[in-house]
Every structure is written in structure tokens, then in C-alpha cells.
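>>> can you look at this prediction? I've put the sequence above it.
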Amino acid sequence: MRNLDSIPLCEIEVGMSASYSQTITDADIMLYAGISGDHNPIHLNDAYAEKSRFGKRIAHGMISSSFFSALFGTRIPGHGCVYASQTLQFKYPVYIGDTVTATVTVKHIDTEKRKLLFDTVCTVGRKKVITGEAEIYIPINNET
């Protein structure tokens, strides 16, 4: 019986994509600071951030980039996959109240090694705020 939360390797094609959107809140930033230990005032302190080049607090870049993991684990390829690598280029800041849309798109399939290469992009509106590539490994048990 096929796992409905996974796509078997044999059904994945170059160009397939999935997206996830979430609005960044102050609570997200506070929780991430607590989990990560990153208490940089650019993320947490209004007075400090107002004097920065950004003019106000910005979200940790890794919050938005973590949405890629959500897509890999629940959409393409789905349950059981393993993150092998990720590159990230942070192009623009993400602010509290911004809605970030993460999109992953299959770029290359290596069936022999059971690895997929994805283009990864986060946008706010039409602006690309994060770009990169990810490599995902699909275990053999993903075929059922």
C-alpha cells in the first residue's frame, strides 16, 4: 500500500514543484531565538533595529529557509526522505508581518543514488528573498 504522504521515486519528474506559505510573526521570531540561541538584537530589539540599515526588526533567515524542510518532509518527496545538503543565498530581509512563500522544484533526478536535486526559493510578494539548492536522499522504503 502506498504512503499517501510520499511520492515514490519512480513518479517524481523534473519540474515538479510544491509551495508553502506562512506569515512571519513576532512569536515565530521569539520562539526561534529561544530554540536556536540566536539572540541578535537585529531580530529582537526594536530600538536597536530602528538604527540599523533595515530600519526595523528582521526575521532570522533560517526561519524562512526551514519551510523547505516542511515541503520535503510532507510534499515532495514526502515522509522518510533525508536532507543531504542545502545552499542558501539571503537576498533581502524578511520582516514581521511578511508572508513568505517557499517553493521547491525538482531540478535533477539520480535514480541510481536515489537522490534528488531541487531549486529552492523563498519569496515575499514577487521578491526572491532566499535562493538556493537542496539535495534530498530517498530511502528504499519510500517505494511503497
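Ah, there it is.
>>> make it CA atoms for all contacts and neighbour counts henceforth
Noted.
>>> what segments of this protein are helices?
26-36, 41-44, 46-50, 61-74 (DSSP state H).
>>> and the comparison structure, right after this:
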Amino acid sequence: MKFLNPENRIGKTIEELSEGDSISLTETIEDNQLLLYLGLSNDANPLFIQHDFSQKTEYGRPIVPTILLMGTISSAISKHLPGAGSNIVNFSFNLIKPVYHYETLTYHFEVIQIDKMKDVVTLSVTAENFEDERVLDSVVMVRPPKLVQMIEDSQ
């Protein structure tokens, strides 16, 4: 028997995770990320890109789309905790303060629950801006990667 795609690194399986496992990552929101999101989603909300429009709103300047922030969380889960092969099955997101273009956010990820019966781990995610103000809270349920064995052909 051999493992499917043995050359690819796989993230931590549910057996390798423990409650309290954590990582912190810092990301800066750049123009290229915003433009890619707006182009891919066809989201034409002027609040996200037009300075003259957003100056007339309560925000005073363009804000980062919530989905882009959720994508940053999803990416970190796929890359780091649990890692490659993970699949998000539930995502709860609370935006506390608006996030503006070019802000640098520090995200904190922590495993807060492991349910081996359901094969799911729950992560708490928070993020602070450069002024140490909390801007978001999230709870994400993730199915960690699972190694699947294949039977070799006998040819």
C-alpha cells in the first residue's frame, strides 16, 4: 500500500492536533489583493475602491471587503493550522471594526475543541490592527486532513 500523493506535504491530522495549539500571522492588505477580489467576484461596491464615494460614508475611506478577510483566514488554515488537506465545514465571522486599505493585521489562531467522533476541530480566530484594536472574531470548524491509502495495481 502507498499513500495518495506521497510527495505532497500534508497538514496535521486530528490525531496530531491538541487543544491550545496556536499560531499568529501578520498580513498587510495590499492593492493587488483588493483588485483580484473585485475582479474575481465582480463586486462593484464603490465602498471598497472609490475614495470619492467612501468619503461620503461613515467610513470616510475605502474599506476591505469582509470576504477578503475571510479568505485570509481560510488561506492560513490551508497553509498552517491544520494545514494542507484541511477543509472548512463551518465559518462564523464577526467584524468588530472596519478594516481599511493598507492596514496590517495580526491574526491569532487557536484550536479550542477537538471532536474525533465528527472528525472536526474548532478554531478561534481573532485579529488586531496596528493599533492593537480587535477588528474581528471568528470561529471556524475544520475537517483536518486524513491520509487515504490506495491499493497498488498488481500489474
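Here it is on my side, so go on. It should be emphasised that the depicted structure is a prediction, and the values quoted were computed from it without experimental measurement.
>>> overall similarity of the pair, as a TM-score.
Overlay of the two chains. TM-score (TM-score structural alignment, normalised by the length of structure 1): 0.89; 143 aligned residues with a C-alpha RMSD of 2.1 Å.
>>> re earlier: can you lay out the helices of structure 1 as a markdown table showing distance to residue 91 of structure 1 and mean neighbour count?
A markdown table is the format used below for those (distance: least, C-alpha to C-alpha, whole Å; neighbours: other C-alpha atoms under 10 Å):
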| stretch | distance to residue 91 of structure 1 | mean neighbour count |
| --- | --- | --- |
| helix 26-36 | 19 | 14 |
| helix 41-44 | 17 | 18 |
| helix 46-50 | 18 | 15 |
| helix 61-74 | 10 | 19 |
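>>> dump those to CSV, plus distance to residue 9 of structure 1.
CSV is the format used below for the helices of structure 1 (distance: least, C-alpha to C-alpha, whole Å):
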stretch, distance to residue 9 of structure 1
helix 26-36, 33
helix 41-44, 39
helix 46-50, 45
helix 61-74, 13
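>>> residue 115 of structure 1: which of the ones you listed is closest?
Closest approach to residue 115 of structure 1 among those (C-alpha to C-alpha): helix 61-74, 12.4 Å.
>>> so which bit of structure 2 is the closest one matched to?
Aligned by TM-score structural alignment, helix 61-74 of structure 1 corresponds to residues 66-79 of structure 2.
>>> next: stretch 14-32 of structure 1.
Using TM-score structural alignment, stretch 14-32 of structure 1 corresponds to residues 19-37 of structure 2.
>>> from the rest of the structure, what touches the matching stretch?
For stretch 19-37 of structure 2, contacts defined as C-alpha atoms under 8 Å, 6 or more residues apart in numbering pick out 64, 68, 80-81, 101-114.
>>> with structure 1 superposed, average distance for the match of helix 61-74 of structure 1?
For stretch 66-79 of structure 2, the mean distance from the matching residues in structure 1 following superposition reads 1.4 Å, by mean C-alpha distance after the TM-score superposition for structure 1.
>>> and the contacts of that stretch?
Identification of contacts with stretch 66-79 of structure 2 by C-alpha under 8 Å, 6+ apart yields 11, 34, 37, 83-88, 93, 95, 125.
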